[in-house]
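Q: Sequence first, predicted coordinates after that:
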Amino acid sequence: MTASAVRFARFAADTAHRGLGREERTRAATWMLDTVGVMLAGRTCPTGRQVAEVVAGRAGKGAATAIGVAEPLPAADAALVNGTLAHSLDFDDTHLPSVLHPSASVVPAALAVAQETAASPARLLDALTLGNELNVRLGMAGYDTVLGNSQYFERGQHATAICGALGAALAAGVLYGLDADGLAHAVGIAASMGSGLLEANRTGGTVKRVHCGWAAHSGITAAQFALGGLTAPPTVLDGRFGFLRAWLDEPADPEAVTRDLGDHWESARIQIKPYPCNHFLHAAVDAALQLRRRGLRVDDIEAVEAAFPTAVLRTVAEPAEVKKAPADGYAAKFSAPYVIATALLGGAGLGVGLADFTDEAVTDPARLALAARVRCAADPVCDTLFPRSLPAGLLVRIRGGQEGMLAHVPVSRGGEGNELGPDDLLAKFHDNAALVMPEERGRELGALLAALPEVTGEGERETARLAALLTV
């Protein structure tokens, strides 16, 4: 039986040679539009600036654009900065049920190498699609149907970064023109580079924001190593000491990497976030908005009982004392009490927005007082839906013994069957871009990204124009 890495590499090489159809390229352009917008907004976060300062000494020595760095950088360094920006605000897209954020690693890697190689938009979108496909399939190899959750997640492993390094390597390898053997080596080399722990979601620290940047950086480096002749074992994914056994042990599903390959696009399940917080909390925001529309008055709230899938409580509700009073704006993105209180009070935008997750906002006495009255618990109905969807429910108890108000959301806004429309996607992009660039320039960039699937021929001009518009 042909090893999974070799099979996928052959598929990728053949697909890259033939080119993808409009549907796949349009989907990839959506990921690109969303991720670039989040990268731009991420420039407002200190972590991205800190990473940019680390690599600034190498500016002027490459061909790739890093947002916030005036001079071009080597591709791997540009991807390190942009990948950090893409994940810094927890506003990046999500694949279910692997619960993995794919584009934040693969888009920065593909974009940097596309600039370096003067690739056409079509080739960029094809490389991005193939990289994200491998990324989420590796995530699905860790999805345990009995447990109803990702084994990566259960073990505290950040699959987004671990699998993202391999997805980024494949995308970069396609753009470098590696053949099937070379792509297999690039993926195999990256398998020794991906890493990431999830503890920061629970108790803080800024290192998690760099995970996707490091995955993108590692993926490009792995592809460059393969280009230079470095090799990897053909059984790197499914061998006795391979990637899946090392990370997941017996629960791994190696067949998920290549099952129905070419007939089924697992990456079609990628969902775009409408709110800049942990995706587990989106349904709770939707539920809070439902209650507000039904006339709930915040002054009447005595207590709030929030229902979630059991598996997510460790991320959004524990330790309880930490979650009720998050230390800073980033920690607040992973706090169910804070996010629910903010949505009930009427946060920014259409629910909660970036302005709700500043270090100043989390000291607001009204939010903290209401957050202190939020209790989170596991719910068996939510357990049956997770992680095919990310459900939540709210029961609000009213002062004076009046009857409470209940809202249950089985599929959050942006989820399967409840997807964001083109206007919603552009609105999110423009809101993000407006934080760091003039409105007219942001609209030009958004229009260019949305039109990438329509570009015919070589199209290097559009790639160069994209790079120029990203220089902020």
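A: Alright, I've got the coordinates.

Q: Only C-alpha atoms from now on, for both contacts and neighbour counts.
A: Fine.

Q: From what I see, residue 352 and residue 343 are in contact.
A: Yes. Using C-alpha atoms under 8 Å, residue 352 is in contact with residue 343, at 5.9 Å.

Q: Find the residues that touch each one of those two.
A: residue 285 (C-alpha atoms under 8 Å, 6 or more residues apart in numbering).

Q: From residue 427, how far out is residue 360?
A: 25 Å (C-alpha to C-alpha, to the nearest Å).

Q: Next one: residue 116 from residue 55, what distance?
A: In this structure, residue 116 and residue 55 are 17 Å apart, going by C-alpha to C-alpha.

Q: one more structure, for comparison:
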Amino acid sequence: METIIEQLAGFSAGTRFEELPAPVVHEVKRLVLDSIGCAFAAVEHPKGRIGIEYGRMVAGQGNAAIIGTPHRASVLGAAIANGELINALDMDAVVPPGHVTPYVLPGALAIGETSDASGRDLIRAVAVAHEMSWRFGKAMDYLRDMKDGQLDTPKVFGFSSTIFGATAAIGMLQRQSAETLADSLSIAGYISPVQSMMAFFHHAPSTTIKYTMAAALVQAAMMAAHMGLLRHRGDVQLLDDAEHGYARFIGTRRWEPARITDDLGKRWGFIDEQIYKLYPHCRILHGPLDCLIGIVEQHDIRPEEIDGIDLLVEGFVEKPTWLTQDIQHVHDGQFSIAHGMAMGAHRLKPGRDWQDPRHVFSPSVLALMKKVRHRAHPDYVKELSSHASARPSRVEVKARGQTFAAETLYPKGSPSPDPDNLISTTELIAKFHHNAEGVVPRRTADAIVNAVMDLDRECDVSMLMTLTTHTSA
């Protein structure tokens, strides 16, 4: 009987583009476009600049593109830089277990670009990487796990399991056999980064690497794939041994491996839970931001007119990184509830402006932070128990001697019973164009959109990545 790793390796090596359902192909294109746009928006962000500088330092020169720059680096250096760029603003897509694309896409882009991979090759690899990551996310602890009708947040959590999908994508583009991929995947498990996210949540000011550093995981995945290719032997029993294997040493309390393997290759689940972010802020605040921005735009309320902002938000937020009022670094604004709401009230178009020091440290924004109050929504647990995407939110804005209120159950971008809640491809393209402004000319941005949407026909990975390195806007 095949082990779990052998099944994952067979799934990766055996998946043919022609077998991918059309919705999977379409979703991968959306993910690639959104991620390139997020990287464009981050080229001047501190986290993005650090990623670029470090990526250029490691492993010597090469021919792989660093998105939004004129620089080319080794496949490892480019993958590291692009992972940091995609995640820098926290505006990239999420799917269980959380942020996935900044970990699984960069290695695939770098290897695909330098190995004459077709667009279909890239789509196939990225689809497998997301499906695999989603399946691990469903098999392990989740941030919003429930027990006896109450939120049961794990003590140890992170996105380290995305290393399996990241390694699979690289191995597929290297054309590894199923046998070699099994070695690569098991090596990935052995060198998986630690799950450090809870330290990030509970400390303020928190580390600017955030929950799991993309650079570290991308580097580990690249190493795992190459070590398998060079014929290091892996341990294919790693996922089957609950007592001594990956589930034990990565710290998950829950381990349901059937969620990884059931209907593998027959049912694609990640597309049903894929979420896109409109704001460069932790997803926790997106429901309240939808409400607040709707209020201030509908009633044309200026920040100086606001006497108070009261919000009901999900009960998970009572952790220092969200409660901080001490904004020392632009990164702190990505998670602070008070700062995020103050920024939203200023009606800046979501994108790099939300991370521009001129706005992050604006006296008007910092003053409005003091007028923001929040508490847990009383229906949060009940609604979450009914639907995994539910984030009940209510906002009241006191201004002009009146109280303006709005509420929502599902933040824009989340799968929900209301299909209009999803972000359309037209909306994603608009987000991309805004993120690309000032980094590439509009004609180049248009060409990138066309290239991504044509990945399954004429465009190859090298053609796409060449477009992303133009920098004169």
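A: Yep, it's here. What you see is a predicted model, and the numbers here were worked out from it, not measured in a lab.

Q: picking that back up, ok, residue 116 and residue 55 of structure 1, which is more surrounded?
A: The neighbour count for residue 116 of structure 1 versus residue 55, taken as other C-alpha atoms under 10 Å, is higher for residue 116 (20 against 17).

Q: Quick check: that one touching residue 73?
A: No. Checked against C-alpha under 8 Å, the pair residue 116 of structure 1 and residue 73 is beyond contact range at 9.7 Å.

Q: residues in contact with residue 91 of structure 1?
A: 38, 273, 274, 275, 276, 277, 278.

Q: Without its sequence neighbours, what residue ends up closest to the residue minimising distance to the centre of structure 2?
A: In structure 2, the C-alpha closest to the average C-alpha coordinate belongs to residue 99, at a distance of 3.1 Å (C-alpha atoms, centre = their mean). What sits nearest to residue 99 of structure 2 in space, not counting adjacent residues and going by C-alpha to C-alpha, 6 or more residues apart in numbering, is residue 93, at 6.6 Å.

Q: From residue 347 of structure 2, how far out is that neighbour?
A: Taking C-alpha to C-alpha, one finds residue 93 of structure 2 at 22 Å from residue 347 of structure 2.

Q: Same check on residue 112 of structure 2?
A: Where residue 347 of structure 2 is concerned, residue 112 of structure 2 sits at a distance of 39 Å (C-alpha to C-alpha).

Q: In space, what's closest to the alignment partner in structure 2 of residue 227 of structure 1 - neighbours in sequence excluded?
A: Taking TM-score structural alignment, the alignment pairs residue 227 of structure 1 with residue 229 from structure 2. Nearest residue to residue 229 of structure 2, sequence neighbours excluded (C-alpha to C-alpha, 6+ apart): residue 180, at 6.4 Å.

Q: Can you classify the one you found by secondary structure?
A: Following DSSP: H, G, I helix; E, B strand; the rest coil, we place residue 180 of structure 2 in the helix state.

Q: and it, how many neighbours?
A: Neighbour tally, residue 180 of structure 2, other C-alpha under 10 Å: 23.

Q: which one in structure 1 is aligned with it?
A: Using TM-score structural alignment, the equivalent of residue 180 of structure 2 in structure 1 is residue 182.

Q: Now do the contacts for residue 390 of structure 1.
A: With C-alpha under 8 Å, 6+ apart, residue 390 of structure 1 has these contacts: 279, 280, 282, 283, 309, 382, 410, 411, 412.

Q: most surrounded residue in these?
A: Neighbour counts for these, by other C-alpha under 10 Å, peak at residue 282, which reaches 29 neighbours.

Q: In space, what's closest to that residue - neighbours in sequence excluded?
A: Closest residue to residue 282 of structure 1 apart from its sequence neighbours, by C-alpha to C-alpha, 6+ apart: residue 412 at 5.9 Å.
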